[in-house]
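Undergrad: Below is the structure, and that's it, no one-letter string:
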């Protein structure tokens, strides 16, 4: 799951300032958006896994959930998004992304559908950012962006003269963001045994990366890099 549109530094700033904002927003629109995010995550995961039938089913559920969000927005106050033209554009944009992804899934173009669905995450993230709303998904997205940066650049850094320094910095960032995944989780997640198990796997993968980098063992580092994505993906699809 690659999101090249995310910028690294703004996400770090978001993570650093997370304590200033509530993890869960209390307004009905944000709550509805978060509920609609559940089938979206499933569709994103299924298209990435190359599961055609399951992708179509998950995408259909995501579209139905989004239709309910649209109806809610029409029927009541949209605070904290009141008078925000971006909300209307986001509603339309997500609907268009879903329609395009559905066509791609039907044509068997699952990688393309996955890329299309990634745009939904960006649209919702930008809507919240513009309105100073932060939810747990933002912490998951921040971790994901840094993880993808590591996956893209890590193998190159291993071959560079100053690569270990860059890997050390990246491993430290992931360690910090993994800490936020724990500290900023809502109470419902923190009381879940499944959440603790999945988060523990993410934490262990980051710890293994930091240990390998500290040892300067390129073989271990390469192995550790290859083991960070799977634990995150499992946590994301259930709680992201």
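TA: Yes, it's here. Computed from a predicted model, the values in this text were never measured in an experiment.
Undergrad: From now on I want contacts and neighbour counts done on CA atoms only, so please keep to that.
TA: Will do.
Undergrad: any idea how far the spatially most central residue of the chain is from residue 124?
TA: In the chain, the residue lying closest to the centroid (Cα atoms, centre = their mean) is residue 141, at 3.3 Å. Distance, residue 141 to residue 124, by Cα to Cα, to the nearest Å: 11 Å.
Undergrad: what's the answer for residue 206, then?
TA: For residue 206, the distance to residue 124 (Cα to Cα) stands at 27 Å.
Undergrad: Looking at these two, which is more packed in?
TA: Of the pair residue 206 and residue 124, residue 206 is the one with more neighbours under other Cα atoms under 10 Å, namely 25 against 20.
Undergrad: Quick check: nearest residue in space to the more buried one, chain neighbours excluded?
TA: Distance criterion Cα to Cα, 6 or more residues apart in numbering; nearest residue to residue 206, sequence neighbours excluded, is residue 175 at 6.0 Å.
Undergrad: residue ranges for the strands of the protein, please.
TA: Counting by DSSP state E, the chain has no strands to list.
Undergrad: Which stretches in it count as helices?
TA: With DSSP state H as the criterion, the chain has helices at 8-16, 28-49, 52-75, 85-106, 110-130, 136-159, 163-183, 187-190, 193-215, 218-225, 229-239.
Undergrad: Grab the nearest non-local neighbour of residue 218.
TA: residue 158 (6.7 Å).
Undergrad: Am I right that the one you found is in contact with residue 168?
TA: No: using Cα atoms under 8 Å, residue 158 makes no contact with residue 168, being 11.2 Å away.
Undergrad: The residue found closest to residue 168 once you drop the neighbours it is linked to in the chain: how many residues sit nearby?
TA: Excluding the flanking residues, the one nearest residue 168 by Cα to Cα, 6+ apart is residue 213, at 6.0 Å. Applying other Cα under 10 Å, we find 23 residues neighbouring residue 213.
Undergrad: How many neighbouring residues does the closest residue to residue 125 other than its chain neighbours have?
TA: The spatial neighbour of residue 125 that comes closest, neighbours along the chain excluded (Cα to Cα, 6+ apart), is residue 138 at 7.0 Å. Per other Cα under 10 Å, the neighbour tally for residue 138 reads 23.
Undergrad: this is the other structure I want to compare:
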């Protein structure tokens, strides 16, 4: 079986709904291009961080609008795990949107603190271990010298986690993109990861960006969701919970 046949087999096994994939692409492109361009006209000189946060906030807002009935959309932030999840309740497939740079760090075999979340997620795709390019089997790294009681306890926890995952999610797909502070987004990839972050499928779908029509900016129809009266246009996506953002400049005491 050649590489092309393997990819086709994996795509069939994944059962990915191309309509959902294209809808996600539209959210990424519209959120990062249309919305960001609109904000640039209102705020011509944003900081670099503001540009970056605008992209994420706009993509998330577009996903919330596009995926409503039958979907659950959430936004996550923990270290390099900065992503948006879209769970299709009918197919039990979860799509994860993250930056290509962060995804590369996660699957690079770095420290446990960088990879442990993705390794847990790969349990969802554990059935892909039957494919030729899978190496080994998913499991916890347990030293033989450890007490059997600890080993059995870990296996019990693993089985419990797998049961809970299988009840709600059958497959997960990682959609990565390279953001650009000027143009919004410049590249999009579709990835399937299994077996402790081993990549089983990866396809460059950047060409699909050109096929998505982005309407010209019209201030009269633009959704000013982050621009309510009396509120600063401040993104909190990257802000730790313990950090408070001041909305007014306080006069210094003499």
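TA: Nice, thanks for sending it over. These figures come from a predicted structure and were not determined experimentally.
Undergrad: Could you get me the TM-score between them?
TA: Superposed pair, TM-score by TM-score structural alignment, normalised by the length of structure 1: 0.27. Supporting alignment: 114 aligned residues with a Cα RMSD of 6.2 Å.
Undergrad: picking up where we left off before, how close does the residue nearest to the centre of structure 1 get to residue 205 of structure 1?
TA: Distance from residue 141 of structure 1 to residue 205 of structure 1, by Cα to Cα: 17 Å.
Undergrad: What of residue 101 of structure 1?
TA: Taking Cα to Cα, one finds residue 101 of structure 1 at 32 Å from residue 205 of structure 1.
Undergrad: Which one's more surrounded, the two?
TA: Using other Cα under 10 Å, the more surrounded residue of residue 101 of structure 1 and residue 205 is residue 101, with 26 against 23.
Undergrad: who touches the more buried one in this structure?
TA: Residues in contact with residue 101 of structure 1 (Cα atoms under 8 Å, 6 or more residues apart in numbering) are 112, 113, 114, 116, 117.
Undergrad: now do residue 62 of structure 1
TA: Residue 62 of structure 1 is in contact with 36, 37, 38, 39, 40, 43, 98, counting by Cα under 8 Å, 6+ apart.
Undergrad: Repeat that for residue 173 of structure 1.
TA: Residues near residue 173 of structure 1 by Cα under 8 Å, 6+ apart: residue 146.
Undergrad: how close does it get to residue 9 of structure 1?
TA: 11 Å.
Undergrad: just residue 237 of structure 1 next, same as before
TA: 25 Å.
Undergrad: just residue 65 of structure 1 next, same as before
TA: For residue 65 of structure 1, the distance to residue 9 of structure 1 equals 32 Å [Cα to Cα].
Undergrad: do the same with residue 144 of structure 1
TA: Taking Cα to Cα, one finds residue 144 of structure 1 at 13 Å from residue 9 of structure 1.
Undergrad: between the two, who's got more neighbours?
TA: The residue with more neighbours, out of residue 144 of structure 1 and residue 9, is residue 144; 22 against 11, by other Cα under 10 Å.
Undergrad: tell me the contacts of the closest residue to that one other than its chain neighbours?
TA: Leaving aside its sequence neighbours, residue 144 of structure 1 sits nearest to residue 232 (Cα to Cα, 6+ apart; 7.8 Å). Neighbouring residues of residue 232 of structure 1 by Cα under 8 Å, 6+ apart: 144, 198, 202.
Undergrad: Just the buried positions in stretch 156-167 of structure 1, please.
TA: By 16 or more other Cα atoms under 10 Å, the buried positions in stretch 156-167 of structure 1 come out as 157, 158, 163, 164, 165, 166, 167.
Undergrad: Relative to residue 181 of structure 1, which of the residues you listed is nearest.
TA: residue 167 (20.8 Å; Cα to Cα).
Undergrad: is it true that the closest one touches residue 155?
TA: No: counting by Cα under 8 Å, residue 167 of structure 1 does not reach residue 155; the two are 9.7 Å apart.
Undergrad: Hmm, residue 58 of structure 2 is touching residue 36, no?
TA: Yes: the pair residue 58 of structure 2 / residue 36 is scored as a contact, 7.2 Å apart, by Cα under 8 Å.
Undergrad: overlap in contacts of the two?
TA: Common contacts of residue 58 of structure 2 and residue 36 (Cα under 8 Å, 6+ apart): none found.
Undergrad: Tell me where the stretch 1-150 of structure 2 has helices.
TA: Secondary structure of the stretch 1-150 of structure 2 (DSSP state H, counting those that start in this stretch): helices located at 3-14, 18-29, 36-42, 48-66, 100-106, 112-121, 148-168.
Undergrad: Mind listing residues that contact the fifth one?
TA: Outside of helix 100-106 of structure 2, the residues within contact range by Cα under 8 Å, 6+ apart are 80, 81, 82, 114, 115, 118, 176, 177, 178, 189, 197.
Undergrad: number of nearby residues for the closest residue in space to the fifth one that isn't next to it in sequence?
TA: Meaning residue 115 of structure 2. Among residues not flanking residue 115 of structure 2 along the chain, residue 106 sits closest, at 5.1 Å (Cα to Cα, 6+ apart). Neighbour count of residue 106 of structure 2, defined by other Cα under 10 Å: 22.
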